[in-house]
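In: Can you look at this prediction? I've put the sequence above it.
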Amino acid sequence: MRSFDVKQMLLEKDILLEAGTNELEVLVFSLDGRPYGINVAKVREVISPPTVHRMPSSHESVEGAFRLRDRVIPLINLARFLGMESSVAPKDSRIVVTEFNSVLNSFRVDDVRRIYRVSWDHIEPLPSIPEFSDTPITAVTRIDDVITPMLDFEMIVDRIHAFSGLRPEITPVTDAGHRQGRHIAIAEDSVTVQQLISDTLTTAGYENVVIFNNGLSLWEWLEAQAADGPETLSDRIDVVIADIEMPRMDGLHLTKRVREHPVLGGLPIIIFSSLITPDNLKKGKSVGATMQISKPELFHVVTILDDLLSGRVAEEEARATSSMPARSG
């Protein structure tokens, strides 16, 4: 089984990113001759087609599973999921092995082209209209003068597995008076995750929740809230929750800009991402994130908000205890 380690290739080319640069590396692959992109931070490696063992009663897009260094990994036929035809024979395809939300998955694609460094400024979110609500695409960019969609792999995995570990039991509360007056702003580009976190917070009693599908829109909104100075800021915003990878401005760059702002600088910021790795934990701390949690830990968000906003956990203590969940899957 021939493979190449994407992270090692980046190290050799010396193109790994520093925190807060508002850039990402995009692995471009093809399906039926068309280019698509995935954030390299989600990619473990790319391998040639392995021997696959079929799994009964699985989703029609799941070809089966294979073993890779003592890990059993499901294989998803990406073209089949998207209702497309593959343009190559299975033996000539490539398998993109991913790791996000602390879980390994893999996707069969026709070909892998190369890695590009792209500024989030050049990645545009899809319009927030009902027609695009079920589209497994978070954004589009232009690479080598060709429009390249960025697929929403979190939505794809969530739909295929039905239970992805993201969906907590949401229990309505009867006494949420201490939460109702709080204001929370969220930046998250995945429609699936937007709905999950919104349902979780509003059911828990956090009713004043505003959601943006990219980091730049949230940043511009925050600047507007700070325009009248620190005296009125607490009446408008109490905490920010931000994904890492987002169009226009990523969560790390957003955090850096908030910390540098004379009025917004003390605002608690929770990084809520599928990419909470040891490396990203360091990056988050370096730009001043208050807390960093992985998306499968969604059930912790309400408790963390309660502790932060009640003062039970001080800002400095919260930063010191930011942690990554144990690896699973």
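Out: Happy to help now that I have it. Since this is a predicted model, take the numbers as computed values, not measurements.

In: Only C-alpha atoms from now on, for both contacts and neighbour counts.
Out: Will do.

In: Residue 59 sits in which helix or strand?
Out: Secondary-structure assignment from DSSP states H and E places residue 59 in no helical or strand segment.

In: How many neighbouring residues does it have?
Out: Residues lying near residue 59 (other CA atoms under 10 Å) number 15.

In: cool, residue 38 as well?
Out: The local packing count at residue 38 equals 21, with neighbours defined by other CA under 10 Å.

In: Same question for residue 235.
Out: Summarising burial for residue 235: neighbours were counted as other CA under 10 Å, giving 12.

In: got a list of what it touches?
Out: Remark: with contacts taken as CA atoms under 8 Å, 6 or more residues apart in numbering, residue 235 is in contact with residue 183.

In: Distance check, it against residue 269.
Out: The spacing between residue 235 and residue 269, counted by CA to CA, to the nearest Å, is 17 Å.

In: What of residue 211?
Out: From residue 211 over to residue 269 the distance is 14 Å, taken as CA to CA.

In: now do residue 28
Out: Residue 28 is 31 Å from residue 269, by CA to CA.

In: Look at these two and report which has more neighbours.
Out: Set residue 28 next to residue 269 and count neighbours by other CA under 10 Å: residue 269 wins out with 26 against 22.

In: quick one: residue 250 from residue 95, how far?
Out: Between residue 250 and residue 95 the distance is 27 Å, computed by CA to CA.

In: I'd like the next helix or strand past the helix or strand containing residue 281.
Out: When elements are defined using DSSP H and E, residue 281 is found to belong to helix 278-287. Elements were assigned by DSSP H and E; along the chain past helix 278-287, the next helix or strand is strand 291-294.

In: let's bring in a second one:
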Amino acid sequence: MNEQAGRLAERAQLVGGNRMELLLFHLRGRQSYGINVFKVKEILPCPQLTNLPHHGAIVRGVASIRGETISVVDLGMAIGLPPVKSLDDSVVIVTEYNRVTQGFLVSKVDKIVNLNWKDVHPPPKATGKDNYLTAVTELNGTMIEIIDVEKVISKVHPVNERVSKGVVDDTLKLISSKYHVVVVDDSGVARNQVIRCLDEVGVQTTGLTNGLEALRYLRSIADSGKEVEDEVLMIISDIEMPEMDGYTLTTEIRSDPDLSRIQILLHTSLSGIFNEAMVKKVGANDFLAKYDADELARKVVNRINSLQQVEPA
């Protein structure tokens, strides 16, 4: 087994155990920030940047990295902080989110830490809705703020949230409103993208912020005496979430007789090859890389159509 395959196997065990690796870094000052190591392709000293006209101020320029032209965003500016003090002393974290390779300019990279998602929590309500955090955690008495990178990227690379004409036909729209989809994602931007897409399909939606919240919601339906699979068409869940990730949520659902028949679609920006293996391991029904409105809508449409074929007229 080569080094890359070995590292992949290690990460599969890590994520399957409701654990994560967090890359810690600094922007300005002593505050520590983090992003999931799974999204990081490489870390390098800031290369030469070429300015681009007609780009927002947060895009400091583009760089040629391993033959690929990548835009570099000043991550501090993107979340409302001052820019890095000096490009010469700064670092670029090259990431892959939502099928886009993106560079983030930071002042300093610290280290990688291994955490349990149980120790990672939603940001305090006092931070408000306009913050750029998906979660917070504490390490050796230091508060770590985990950045909502999908929210940052949406400012630089807006996605098309509209479903193309013909993906959802008029006949389906006549029946889709009786179906209910649960959407689970800690990023408010990503969660609302999915909900807006499903609005065009015509289904009802409930948006939740992490796996633990979703599990409690589903069990509350079961505890009320209702058949959960009759009440929920499917769950569309992110993987990386505070308190309980999507893999652990899937495992918990499959081990609960009252919930085990629910359809689960894991919807994430993590590596497709890696996730296809994990989908089989934990028992999810399907996997879809973020974000394509038409692909997502088709998954829901196909699920409705499959039920229509077996339900009595």
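Out: That came through fine. None of the values given here were measured: they were computed from a predicted structure.

In: how would you label the residue of the first structure positioned farthest from its centre: helix, strand or coil?
Out: Residue distances from the centre of the first structure (CA atoms, centre = their mean) peak at residue 231, which lies 33.4 Å from the mean C-alpha position. Recorded secondary structure, residue 231 of the first structure: helix (DSSP: H, G, I helix; E, B strand; the rest coil).

In: list the contacts for the equivalent of residue 234 of the first structure over in the second structure?
Out: Residue 234 of the first structure maps onto residue 229 of the second structure when the alignment is built from TM-score structural alignment. Residue 229 of the second structure sits next to 259, 261, 262 when contact means CA under 8 Å, 6+ apart.

In: What is the burial count for residue 103 of the first structure?
Out: Summarising burial for residue 103 of the first structure: neighbours were counted as other CA under 10 Å, giving 15.

In: just residue 13 of the first structure next, same as before
Out: With neighbours defined by other CA under 10 Å, the count for residue 13 of the first structure comes to 9.

In: what's the spacing between it and residue 260 of the first structure?
Out: Here residue 13 of the first structure is placed at a distance of 31 Å from residue 260 of the first structure (CA to CA).

In: Please apply the same query to residue 158 of the first structure.
Out: Taking CA to CA as the criterion, residue 158 of the first structure is separated from residue 260 of the first structure by 36 Å.

In: Also residue 79 of the first structure?
Out: With distances taken as CA to CA, residue 79 of the first structure is found 44 Å from residue 260 of the first structure.

In: Between the two, which is the more surrounded one?
Out: Neighbour comparison, residue 79 of the first structure and residue 260: the larger count goes to residue 79, with 19 against 13 (by other CA under 10 Å).

In: contacting residues around the more buried one?
Out: With the criterion set at CA under 8 Å, 6+ apart, residue 79 of the first structure makes contact with 31, 32, 85, 86, 108, 109.

In: what lines up against residue 289 of the first structure once you look at the second structure?
Out: Residue 289 of the first structure maps onto residue 284 in the second structure, by TM-score structural alignment.

In: my bad, residue 259 of the first structure
Out: Checking TM-score structural alignment: residue 259 of the first structure goes with residue 254.

In: Look at the residue lying closest to that match once chain neighbours are set aside and tell me its secondary structure.
Out: Counting by CA to CA, 6 or more residues apart in numbering, the nearest residue to residue 254 of the second structure once its immediate chain neighbours are dropped is residue 260, at 4.2 Å. Taking three-state DSSP as the rule, one finds residue 260 of the second structure in the coil state.

In: Any idea how far apart the tips of stretch 91-104 of the second structure sit?
Out: Its start and end residues considered, stretch 91-104 of the second structure measures 8 Å (CA to CA).

In: aligned partner of residue 210 of the first structure in the second structure?
Out: Alignment of residue 210 of the first structure against the second structure is given by TM-score structural alignment, with residue 206 as its counterpart.

In: for residue 246 of the first structure, that is, sorry about that
Out: By TM-score structural alignment, residue 246 of the first structure lines up with residue 241 in the second structure.

In: Identify the residues contacting its match.
Out: Contacts were defined as CA under 8 Å, 6+ apart; by that measure residue 241 of the second structure touches 117, 185, 186, 209, 210, 211.

In: one more time with 7 Å
Out: Each residue near residue 241 of the second structure by CA atoms under 7 Å, 6 or more residues apart in numbering is listed here: 185, 186, 210, 211.
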